[in-house]
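Novice: sharing a model prediction with you, sequence too.
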Amino acid sequence: MLCKEVMDVIEREYPLSYALDWDNVGLLVGRDDKEVKRIYIALDATDDVIEKAISVQADMLITHHPMLFSPVKKINNLDFTGGRILKLIQNDISYYAMHTNYDVLGMADLSGDKMNMRDAEILEVTSEGDIGKEDEPEGIGRVSDLEEPMTLRECCEDVKEAFHLGAVKVFGNLEQKVKRIAICPGSGKSVIRTALEKKADVLITGDIGHHEGIDAVEQGLAIIDGGHYGIEHIFIEDMRQYLEKNLQQVDVVAAPISHPFLIV
């Protein structure tokens, strides 16, 4: 199967047109006419991930986060990003990223399902349904009411269990009751205002700094920070299943879960 045919299968479910304007998705490095027999899936195109893709003799690397955001003026071994590009090209690995198009069309519902959300609403609408996917609004994150209120502490335990986390960072009173929850995998700083507008009691996300956290609590919104990787690693297994179902001729290898930092 050619790389372009793999791309067609992916984009049938996750069209690039659903990515946000600032994003960089699709085929970023390599050939679309590359013959693909094995795909390696990871969250980020780190040095370790690229080396692993090479070691398993992958023809294509698919990640959630794009390795390239800003324009590249030089590609050489003196720059770590350039070195990664060179390594991919030298090993004839086609590199493809699916970021906010997957956030909108996959990650939002998947993360909501992990938290057993029912009748969930879109947290932040990013398209009004005019792109061609059944004319329905789509967007980042989900928000819904719990059947029964729980304490913030209990909600933390649910997040840890749902995403297989050893710990989470919490802003708020652990004994306060929460009824309406919002989730936004990845970096959720930009949706704090939206979560407040949607009357959420708690926002589950990642990459929350000191000031964002304490300011959110002052406005009545608790925050559970499970880490950027901690919430989004669900992409790896979800895409493995999707590709194995739709690409019977291709071997699909998923990167093991490997958190980028430790709490000691």
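Specialist: That came in fine, so what should we check first? Numbers count the residues shown, from 1 in each chain.
Novice: contacts, neighbours, all on C-alpha from now
Specialist: Noted.
Novice: where do the strands of the stretch 1-150 of the chain begin and end?
Specialist: Under the criterion DSSP state E, counting those that start in this stretch, strands of the stretch 1-150 of the chain are mapped to 26-29, 38-42, 60-63, 94-97, 121-127, 138-151.
Novice: quick one, which of these is nearest to E197?
Specialist: Between E197 and the strands of the stretch 1-150 of the chain, the tightest spacing by CA to CA is seen for strand 121-127, at 9.6 Å.
Novice: what's the closest one in contact with?
Specialist: The contact list for strand 121-127 (CA atoms under 8 Å, 6 or more residues apart in numbering) reads 18, 20, 104, 137-144, 182-184, 191, 194-195, 198.
Novice: how about a cut-off of 7 Å?
Specialist: With contact meaning CA atoms under 7 Å, 6 or more residues apart in numbering, strand 121-127 is reached by 137-144, 194-195.
Novice: list the buried residues of it.
Specialist: Using 16 or more other CA atoms under 10 Å as the test for burial, strand 121-127 gives 121-124, 126-127.
Novice: mind putting those residues into TSV with distance to V217?
Specialist: Output for those, formatted as TSV (distance: CA to CA, whole Å):
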residue	distance to V217
E121	22
I122	22
L123	19
E124	20
T126	26
S127	29
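Novice: of all those, which comes closest to M98?
Specialist: Nearest to M98 out of the buried residues of strand 121-127 is T126 (CA to CA; 16.1 Å).
Novice: gap between that closest one and R180?
Specialist: Relative to R180, T126 is positioned 22 Å away (CA to CA, to the nearest Å).
Novice: quick one: the helices in the stretch 51-200 of the chain, in order.
Specialist: Per DSSP state H, counting those that start in this stretch, the stretch 51-200 of the chain carries helices over the ranges 80-90, 100-102, 108-114, 152-163, 192-197.
Novice: can you give me how far the fourth one is from the chain middle?
Specialist: Just to be clear, that refers to helix 152-163. Distance of helix 152-163 from its chain centroid, counting by CA atoms, centre = their mean, to the nearest Å, is 19 Å.
Novice: buried ones in it?
Specialist: 152-156, 158-160, 163.
Novice: contacting residues around it?
Specialist: Residues contacting helix 152-163 (CA under 7 Å, 6+ apart): 114-115, 166-167, 174-178, 224, 230-231.
Novice: can you list which of those residues are found in strands?
Specialist: Using DSSP state E, 177-178, 224 are the members of these that sit in strands.
Novice: report the central residue of the protein.
Specialist: The residue lying closest to the centre of the chain (CA atoms, centre = their mean) is E232, at 4.2 Å.
Novice: so how far is L43 from that residue?
Specialist: 8 Å.
Novice: then T126?
Specialist: 22 Å.
Novice: one more: I75?
Specialist: 23 Å.
Novice: one more to weigh against that first structure:
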Amino acid sequence: MYIKDIVKIFENKYPKSLAYNWDNVGLIIGNEMDSVSKIMLTLEATQAVIDEAVENKVDLIITHHPFIFKGLKKINTSTTKGTDIYKLIRNKISVYSAHTNFDIAYDGLNDEIAKRLDLKDVLVLDTTYDQKLYKIAVYVPVSHQECIRKTMADMGCGNIGNYSDCSFTFEGVGRFKPLNESNPYIGIKNEIETVEEVKIESICEESKLSEAINNIIKAHPYEEVAYDIYELKNKGKKYGLGRIGQLKNSMKFKELSEIVKKSLNINEIRVTGNLEDDVNKIAIVSGSGSEFINNAYNMGADVLITGDVKYHDAQNALELGIKVIDAGHFGSENIFSDIVEEYLQNKFENIEVLKSKSNINPFVTI
């Protein structure tokens, strides 16, 4: 399988378009036409991770933190980053990064933490935008209707709330005359043809619209495909950073803190607030999210779980009366590899997926 095929499937779940403008996501090192048989997952591609990838003959490294974030003026072995890039290219190892798009996307980092805490009624904490919705209506001969429905569903069309593969079908008769320059699938040139057809309608998100149309055209038997696109007033999914939801049952803040440690498989956390207070509504921002303390408070959260909380942000939280669990940047994001491993293994049977053993927290508590 080629890198471009893996990227296509990955970005169908975690679109690049969700990333912040300042971010650097996607294929950062490599050629999309290179073949892949082994993938390594890691929070970031450090020298140790790259050495591990070389040793294990890995073709593609998928990271959460962008391998290249700021612009580079030189690439040579006199710098650490230059050495890393040189080693990757020399060993034909590509690097793909999914950062804020992975934080924002559904079933990404924040949703996974909410899932591990068994939260209910989960909503987006800070909305970045509402996805526009379109309706695709395509006319197809009866013989190919199931093929087209599957193509549309495979592209994510027809997702409504907790339902997928939603569509509606009208039966009718199509009429057309193939002209001299045509190469008709059905009919004879310069003669009117009538065909039993169906009109299939399905909803599609804006980010998937172009590719959905392209795939429909490829799967359709006709030389010229008749289809309509309607922009809808219906509200699509809200996308944004962080999540907020409720525990199934209220508990002491101390108990929640212990559950967070166990859920994220970390040994220590920092907290602000009375450990004996009851808590119920929980906000989550993986990585560095202390800037969302006020958002969480305004949405009624009792606790914000995040990382990299600064002194003055913690003081602000105390003043507001919202509790904070600082699980650390590494601690709140290290489950990235677990999420991607499960997703890719369900998609690819003939590709080996490894989680890096060299991906470690740079901080040591003594």
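Specialist: Perfect, I can see it now. Nothing here was measured: the structure is a model prediction, and the numbers come from that model.
Novice: just to revisit the earlier point, tell me the contacts of the residue mapped onto the residue nearest to the centre of the first structure from the second structure?
Specialist: The equivalent of E232 of the first structure in the second structure is E333 (alignment by TM-score structural alignment). Counting by CA under 7 Å, 6+ apart, E333 of the second structure touches 109, 286-287.
Novice: cutoff 8 Å now
Specialist: By CA under 8 Å, 6+ apart, the residues touching E333 of the second structure are 43, 109, 286-287.
Novice: export the residues you listed to CSV and tack on neighbour count and distance to V309 of the second structure?
Specialist: CSV is the format used below for the contacts of E333 of the second structure (neighbours: other CA atoms under 10 Å; distance: CA to CA, whole Å):
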residue, neighbour count, distance to V309 of the second structure
L43, 26, 20
L109, 32, 18
S286, 27, 12
G287, 24, 10
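Novice: between those, which is nearest K357 of the second structure?
Specialist: For the contacts of E333 of the second structure, the nearest to K357 of the second structure is L43 (10.9 Å; CA to CA).
Novice: can you pull the contacts of the closest one?
Specialist: Neighbouring residues of L43 of the second structure by CA under 8 Å, 6+ apart: 63-65, 333-334, 336-337, 359.
Novice: what do you get for K74 of the second structure?
Specialist: Each residue near K74 of the second structure by CA under 8 Å, 6+ apart is listed here: G82.
Novice: measure it to L344 of the second structure for me?
Specialist: Per CA to CA, K74 of the second structure is found 34 Å from L344 of the second structure.
Novice: looking at the helices of the stretch 51-200 of the first structure, which is nearest to V217 of the first structure?
Specialist: helix 192-197 (10.4 Å).
Novice: which other helices and strands does the closest one contact?
Specialist: In terms of contacts (3 or more CA pairs under 8 Å, 6 or more residues apart in numbering; DSSP states H and E), helix 192-197 of the first structure is packed against strand 121-127.
Novice: which residues of the second structure does the strand it packs on align to?
Specialist: Mapped onto the second structure using TM-score structural alignment, strand 121-127 of the first structure covers residues 123-129.
Novice: please pull up the equivalent of I305 of the second structure in the first structure.
Specialist: Under the alignment by TM-score structural alignment, I305 of the second structure pairs with I204 in the first structure.
Novice: who's in contact with that match?
Specialist: Residues near I204 of the first structure by CA under 8 Å, 6+ apart: 181-185, 223-226.
Novice: make sure T365 of the second structure is indeed in a strand.
Specialist: No - counting by DSSP: H, G, I helix; E, B strand; the rest coil, T365 of the second structure is not found in a strand; it is coil.
Novice: how close does it sit to I89 of the second structure?
Specialist: Distance check for T365 of the second structure against I89 of the second structure: by CA to CA, it reads 35 Å.
Novice: what about those two, which has more around it?
Specialist: I89 (13 against 5; other CA atoms under 10 Å).
Novice: need the contact list for that one.
Specialist: 29-30.
Novice: now it: how far from G30 of the second structure?
Specialist: I89 of the second structure is 7 Å from G30 of the second structure, by CA to CA.
Novice: tell me the counterpart of N346 of the second structure in the first structure.
Specialist: Superposed on the first structure with TM-score structural alignment, N346 of the second structure falls opposite K245.
Novice: could you look up the SS state of that match?
Specialist: Counting by three-state DSSP, the backbone at K245 of the first structure sits in helix.
Novice: count of neighbours near it?
Specialist: Using other CA under 10 Å, K245 of the first structure is surrounded by 9 other residues.
Novice: the one 3 residues further on now?
Specialist: Here the neighbour count serves as a burial measure; for Q248 of the first structure (other CA under 10 Å) it reads 9.
Novice: D103 of the second structure now?
Specialist: By other CA under 10 Å, 27 other residues sit near D103 of the second structure.
Novice: for it, which non-adjacent residue is spatially closest?
Specialist: In this structure, D103 of the second structure finds its nearest non-sequential neighbour in L109, 5.3 Å apart by CA to CA, 6 or more residues apart in numbering.
Novice: against G236 of the second structure, how distant is the one you found?
Specialist: Remark: distance between L109 of the second structure and G236 of the second structure (CA to CA) = 21 Å.
Novice: for ChimeraX, write the selection for the buried entries among the contacts of strand 121-127 of the first structure.
Specialist: Applying 16+ other CA under 10 Å to these, the buried members can be selected in ChimeraX as follows:
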select :138,139,140,141,142,143,144,195
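Novice: circling back: please check the contacts of L43 of the second structure and keep the buried ones.
Specialist: Buried among the contacts of L43 of the second structure (16+ other CA under 10 Å): 63-65, 333-334, 336-337, 359.
Novice: so what's I214 of the first structure up against?
Specialist: Contacts for I214 of the first structure (CA under 8 Å, 6+ apart) come out as F171.
Novice: what's the match for it in the second structure?
Specialist: Checking TM-score structural alignment: I214 of the first structure goes with Q315.
Novice: make sure its match is indeed in a helix.
Specialist: Yes - note on Q315 of the second structure: a helix contains this position according to three-state DSSP.
Novice: circling back: would JSON lines of the contacts of L43 of the second structure with distance to K4 of the second structure be doable?
Specialist: As requested, these are exported to JSON lines (distance: CA to CA, whole Å):
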{"residue": "T63", "distance to K4 of the second structure": "16"}
{"residue": "H64", "distance to K4 of the second structure": "18"}
{"residue": "H65", "distance to K4 of the second structure": "20"}
{"residue": "E333", "distance to K4 of the second structure": "26"}
{"residue": "N334", "distance to K4 of the second structure": "26"}
{"residue": "F336", "distance to K4 of the second structure": "21"}
{"residue": "S337", "distance to K4 of the second structure": "20"}
{"residue": "N359", "distance to K4 of the second structure": "26"}
